[in-house]
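Visitor: Sequence first, then the predicted structure, then my questions.
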Amino acid sequence: MGRKFLGYAISLYRNYHKVRSKGGTNVEILTNKNINKPEFVGEPRNIRWSEEQEKVLDHVRRGHSVFITGGAGTGKTFLLEHIIKMLKESYGESRVFATAPTHIAAFRLGGQTLHSFSGMGFSNDNYHDDLKKVLHDEEAWRRWRMAAVLVIDEINMVDWYFFSRLQWIAKEIRQSDEAWGGIQVIVSGDFLLLPPIPKEVLGFRFYDFAFEVRWDENFDIQIELTKNFRQSEERFIKLLENIRRGKMDSEDLHLLEQKQTASASASAELDPSMVYLYPRVRDAVDMNWEIVDSLPEEKVEYGCRKRGKGHYHIKEKRGNPKYLWKKKPSRLGLSDDLLVLCKGARVMLVETLDVSNQLVNGATGIVTGFMKNDGRCHIDELNPDKLLPIVKFDSSGVEAVIQPITKCMMHQKKVKTLSSKRQLPLTLAWGRLIHKCQGMSFDRVHVGLTSRVCEYGMVYAAISRVTTLDGLHLSGFQPSKVKAHPEALDFYERFRQHQLERDTVVVADKTKQMNLLSVSTSDWEKAIVEYRQKVSK
């Protein structure tokens, strides 16, 4: 017992401690192991909710399952944050689960990814494999049993098959025929933004939206938010709404042509204060290298240490052998083999280090300097000068010294390490991917659309990030790239046709069962036995 406690104390000390940099400023040394419970910010004061938002809050308080939709900038995420805080105060934190399909979106809500919550994984072929996986994960089983409310953001990126599997699992685990097994479901998203990852069959691409299967059965009420809080210029708001629906007039085209500039990479001067959004990874990587190379500050290079085999492959364009632009991690993730930093470089975390300080995968900041390693970590194998970068993060204002971390690929039974990679969990962040910026706002944005790759809703997702027309810059724009998926357009056409009908329906209040479903280990083991007996029949 004493040895176990001593090991735990040593682990805590290594994973979280403060040192004093050369300038005498307190900075935190962080690794990916000191993950704490997120803290919710206190309820904003003097909020003036719109009439539509007030309506949403009223239905949520009455225990209704609600679908919240609306264009970019209509306050969907801000409203969800308030709803989650309100519900946790009512039911307790252990009974309200905030989720989203991406890690960045999930953290904004103080939650977890939808796959992580469900416990189902990614590669199951059928519903019974899902149920088996959840039943053999006691924590996942407990989450489904304890849940009073499930919040799902960015539903537009969830396909119907996964969404229907979630519904079925909820009913099976909770042994209830009610929708979602009696869980109150709060879902938010805009289907005219980026769609789910398409499936390819015989060379054809298919998009499966969550609304395609018995959508209305999931909700007591569905509400569209229309008031734009991000942009204030009426001309800009009209432009965005037209782009959202994939229909632009001559005035819209003329306005976008005025915003058209030369390709950012070909411009005489690159602006490090601007955010560059691209549809492809390669374009974002090239922009980051070009900007960091243009800065006058002394460069500091960081390599990586790789052991084992099989965790890297080279992406090659068919018919073009010189297109070996990047070594891409197949499973271990992290960033490129070579990272070049300097003072003033904009960077992004690619691994969660400390949730309590908002230092999560996707958090951005500025390199403010470097400090000599004092021997607490092995940096010499990555940087011969033994320098560690100091980063001041945008969201929290925390200034932290970033240490290298090691990612391992384990054997399926976790008896040995197959391969590993050690490096700094950072990547340059001037150039970003459009699909990773949903819900974000920027003052100045350059949207690079020179690539032939342009997904449904991608132009709208990118342009709607900027707060003013003056801050918008375009390159490679063509009217044909403004696309809205026909099925999503049909969904909103039907949605508005039934809106008046929904407004006249009086939905009865729902009394939520305050008693927890049993979540004891014995009940979990009993559920597994019952499942095995059912399968064997």
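Guide: In hand now; what should we look at?
Visitor: going forward, measure contacts and count neighbours with C-alpha atoms only.
Guide: Will do.
Visitor: Enumerate the positions of stretch 113-129 that are buried.
Guide: Residues 113, 114, 115, 117, 118, 119, 120, 127 are the ones in stretch 113-129 that count as buried (16 or more other C-alpha atoms under 10 Å).
Visitor: give the contact list for the fifth one.
Guide: With contacts defined as C-alpha atoms under 8 Å, 6 or more residues apart in numbering, the neighbours of residue 118 are 134, 140, 144, 166.
Visitor: Tell me where the longest strand sits in the protein.
Guide: strand 364-372 (DSSP state E).
Visitor: so which strand or helix has residue 512?
Guide: Under DSSP states H and E, no helix or strand contains residue 512.
Visitor: Can you name the residues that contact the residue nearest to it when sequence neighbours are not counted?
Guide: In space, and not counting its chain neighbours, residue 512 is closest to residue 63: 6.6 Å by C-alpha to C-alpha, 6 or more residues apart in numbering. Neighbouring residues of residue 63 by C-alpha under 8 Å, 6+ apart: 184, 509, 510, 511, 512.
Visitor: sorry, back to before: where's the longest strand of the chain relative to the chain centroid, distance-wise?
Guide: 24 Å (C-alpha atoms, centre = their mean, to the nearest Å).
Visitor: Which strands or helices does whatever helix or strand comes next after it pack on?
Guide: Counting by DSSP H and E, the next helix or strand C-terminal to strand 364-372 is strand 387-393. Counting contacts by 3 or more C-alpha pairs under 8 Å, 6 or more residues apart in numbering; DSSP states H and E, strand 387-393 is packed against strand 364-372, strand 399-402.
Visitor: what do you get if the cut-off is 10 Å, keeping everything else the same?
Guide: Using 3 or more C-alpha pairs under 10 Å, 6 or more residues apart in numbering; DSSP states H and E, the elements in contact with strand 387-393 are strand 26-30, strand 300-302, strand 346-349, strand 364-372, strand 399-402.
Visitor: Comparison target, given below:
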Amino acid sequence: MNETNPAMQMAFDYLETTNTVVFLTGKAGTGKTTFLQRVRQESKKKMAVVAPTGVAAINAGGMTIHSLFQIAFGPIIPAGNTRPEMHYSPEKKELLSSLELLIIDEVSMVRPDVLDQIDLILRNLKGTSQPFGGVQLLLIGDLSQLSPIIRDEEWMMLGRYYSTPYFFSSLVMQKAPYVKIELDHVYRQKEQVFVDILNEVRNQTISPGNLQLLNARHQPGFRPTAAEPYITLTTHNSIAQQLNNEFVEALEGQEFEFVATIRGEFPKDAYPTETNLKLKTGAQVMFVKNDSSAEKLFYNGKIGVITRIEPDTVFVRCGQEEREIAVQALEWTNIKYQLEDQQINETNAGSFAQIPLKLAWSITIHKSQGLSFDKAIIDVSEAFAHGQAYVALSRCRTLSGMVLRNPIAANNIIGDPAVARFNEQAKSLKPDEERLERDRELYRQSLLAELFNFNGLQNRVTGFEEAATDMEKDIFNVAEKLSQQLATYQPERIQKAAMYFKDKLTEATGNLHQQIPVLMGLSKDKETKAAKADKLIQWMMARIALMDHFSQNTFIATTYLEEKRKAQDQAGSDQSNSYVKALNEKPNQQLFDQLMAWRDTAAEKENIMPGMVLSEKTVAAIAEKLPPTIKALGAIKGVGPQKATQYGPQLIAMIRSYLQETLSAEMEQGNLF
């Protein structure tokens, strides 16, 4: 696709080789969703995908903005540089701090105060004044489609700070350098006449001739036959529900009810269909999920008619297709993000399992966004919001597949002058190869600044200051001075700086290793202290590895990202310096493991519970005290004379064998001399 779509390739190049904010827009059907999926599959950056609503988030395969950032739903007054109230868990802070790319889908519905709050949160977490804390944003959406929903009383508050309710009026977007890339190749519609009409509707410039062509699709009193899978798009939810109820109640035959299975967390506003789905044979339905099997029998938005129903299967025939599709319950997942081994991974927070169908004689225009229909009846005579007419009309693949319930008047095509003004001003934001090269160099500079940024170390060293007395003068102060001159540094000076910090970090790590055990011994919560110590040492080890590489090699952006990932993976997987592991390890861990295995085998032979042979606590005491005789074994709490006599010979033999092996190993290593 990209060989014939230079705009799409330009957008991908921007995401892979810069950290410039990208606003990716385009008419309906130009491949914005396809591009999102490509980025998710191919990008090497640590990313999260969010959307303003539950349904949009599920469709994009991400989370809602409010859920990821724990933002309130009401208006947020801009706080400038004030530190926001962030009641985040340490895990959430770590996750958001590690973000490199944030994708916001359906950004046309995002309010400006929400974007400003994201900027404030990321700047504070990352410890930098860069917009969004240096995280790259990919904003996907079409401003000619649905706009943010803001009540009058909310706008009375926000209107004092923002000129429009759109994301581009946010304070951060006024200062953040960004590019606007517009996809212009329409994949959904093939008829040029229809594409031209949609363009004019989108721009609120429809000519009398094209309006006449459009209204030629008005067929008064049109009622499709059962063999014609038309869906009615309407402005109000109550109208859509009424139409669906009227049609389904008119059908004869038994009504079947399918109840959804909901596990874990799955927000109600993201339910893809009804939890109690009532269907009848003859009902017109729409698939609400893509077929993930190799056959690809259905897709989200495909219309069909139910031919028969069995207890767990609904059979659907679509249009002129001869084959019935056997439809059984499928599962949607509500994902959350978590940081594992320095990588952002998707985890399943909850699921919604249901027959992937919904009644489809009618649907609201709002819920149709992102769908495509072969045959649709459209009623926008009561359109009340910007973009409604365009969204409805652009759902259709062909002009001939559309029927208008009422004629469309020019005043039904509602646009927002603020969007028109922005689109005109944003023409200068279209990038070319020269701009791309400049932004690549700026990205290199920002990664270089990141290499010598020790805010992460300052945050992690809290609680261990006594063991890091020289860090302030040797690392933090030097890095602060360096940051002011870094842009002028030649490659050899960068290498010297990397060598300096490698040596200082190595020295500091050694000091920490000596003193952390003492500080842990004084701590009331040793487990928390040990976990913090592990994070601190891992950060330092990863940065030492990076400094080591760039003390010997020229700094290149792509190499930096690869080396950073390798260093983090290595530091995360290296358990040799783990204080959590050391804290949880029992004295003579190897012997303890052998004794536990022996205990389980003995219990199995005697057909009793393992704890009836010896408790785990007693086994740990034996491993720690290493009793040399059966009498000494019997004196250990939990053993006693009877068990010492019964199990003593085997246990003492294992202890002696362990001591002999340990002695031999130490002699080989020269530790005894």
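Guide: Thanks, I have it. What you see is a predicted model; the values in this text were computed from it and never measured.
Visitor: what comes into contact with the strand or helix carrying residue 255 of the first structure?
Guide: Under the criterion of DSSP H and E, residue 255 of the first structure resides in helix 250-258. Helix 250-258 of the first structure is contacted from outside by 235-236, 238-240, 242-243, 259-260, 469, 472-475, 477-479, using C-alpha atoms under 10 Å, 6 or more residues apart in numbering.
Visitor: Among those residues, name the buried ones.
Guide: By neighbour count, with 16+ other C-alpha under 10 Å, these hold 236, 239-240, 242-243, 259-260, 469, 472-475, 477 as buried.
Visitor: Show me which pair in the residues you listed is furthest apart.
Guide: Greatest spatial distance among these (C-alpha to C-alpha): 242 and 475, at 19.6 Å.
Visitor: Just the buried ones from the contacts of residue 63 of the first structure?
Guide: Of the contacts of residue 63 of the first structure, these count as buried by 16+ other C-alpha under 10 Å: residue 184.
Visitor: farthest pair in the contacts of residue 63 of the first structure?
Guide: Pairwise across the contacts of residue 63 of the first structure, and taking C-alpha to C-alpha, the largest span is found between 184 and 509, at 12.1 Å.
Visitor: Between these two, which contacts overlap?
Guide: With C-alpha under 10 Å, 6+ apart, residue 184 of the first structure and residue 509 have common neighbours 60, 63, 64.
Visitor: what helix or strand is the first one on?
Guide: Here residue 60 of the first structure, judged by DSSP H and E, is contained in helix 51-61.
Visitor: Remind me what that helix packs against, helices and strands.
Guide: Judged by 3+ C-alpha pairs under 10 Å, 6+ apart, the packing partners of helix 51-61 of the first structure are strand 66-70, helix 76-91, strand 184-188, strand 221-225.
Visitor: what about it, how far off from the second structure?
Guide: Superposed on the second structure, helix 51-61 of the first structure shows a mean distance to its aligned partners of 1.4 Å (mean C-alpha distance after the TM-score superposition for the first structure).
Visitor: Buried ones in that helix, by neighbour count?
Guide: So, applying 16+ other C-alpha under 10 Å, buried residues of helix 51-61 of the first structure: 53, 56, 57, 59, 60.
Visitor: Surely the first one touches residue 67?
Guide: No: counting by C-alpha atoms under 10 Å, no contact exists between residue 53 of the first structure and residue 67, whose distance comes to 12.0 Å.
Visitor: Overlap of the contact sets of those two?
Guide: Shared contacts of residue 53 of the first structure and residue 67, defined by C-alpha under 10 Å, 6+ apart, are found at 223, 224.
Visitor: Let's have the helices and strands packed on helix 51-61 of the first structure in CSV, adding distance to residue 456 of the first structure.
Guide: Putting these into CSV (distance: least, C-alpha to C-alpha, whole Å) gives the following:
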stretch, distance to residue 456 of the first structure
strand 66-70, 17
helix 76-91, 21
strand 184-188, 19
strand 221-225, 21
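Visitor: Between these, which one is closest to residue 463 of the first structure.
Guide: Per C-alpha to C-alpha, nearest to residue 463 of the first structure of these: strand 66-70, 15.9 Å.
Visitor: and the closest one with strand 184-188, angle?
Guide: Counting by axes from the mean of the first three to the mean of the last three C-alpha atoms, to 10 degrees, strand 66-70 of the first structure lies at 10 degrees to strand 184-188.
Visitor: Map residue 11 of the first structure onto the second structure.
Guide: Following TM-score structural alignment, no counterpart is assigned to residue 11 of the first structure within the second structure.
Visitor: before we move on, what about residue 429 of the first structure?
Guide: Using TM-score structural alignment, residue 429 of the first structure sits opposite residue 360 in the second structure.
Visitor: Make sure residue 105 of the second structure is actually in contact with residue 55.
Guide: No: between residue 105 of the second structure and residue 55 there is no contact under C-alpha under 10 Å: 11.3 Å.
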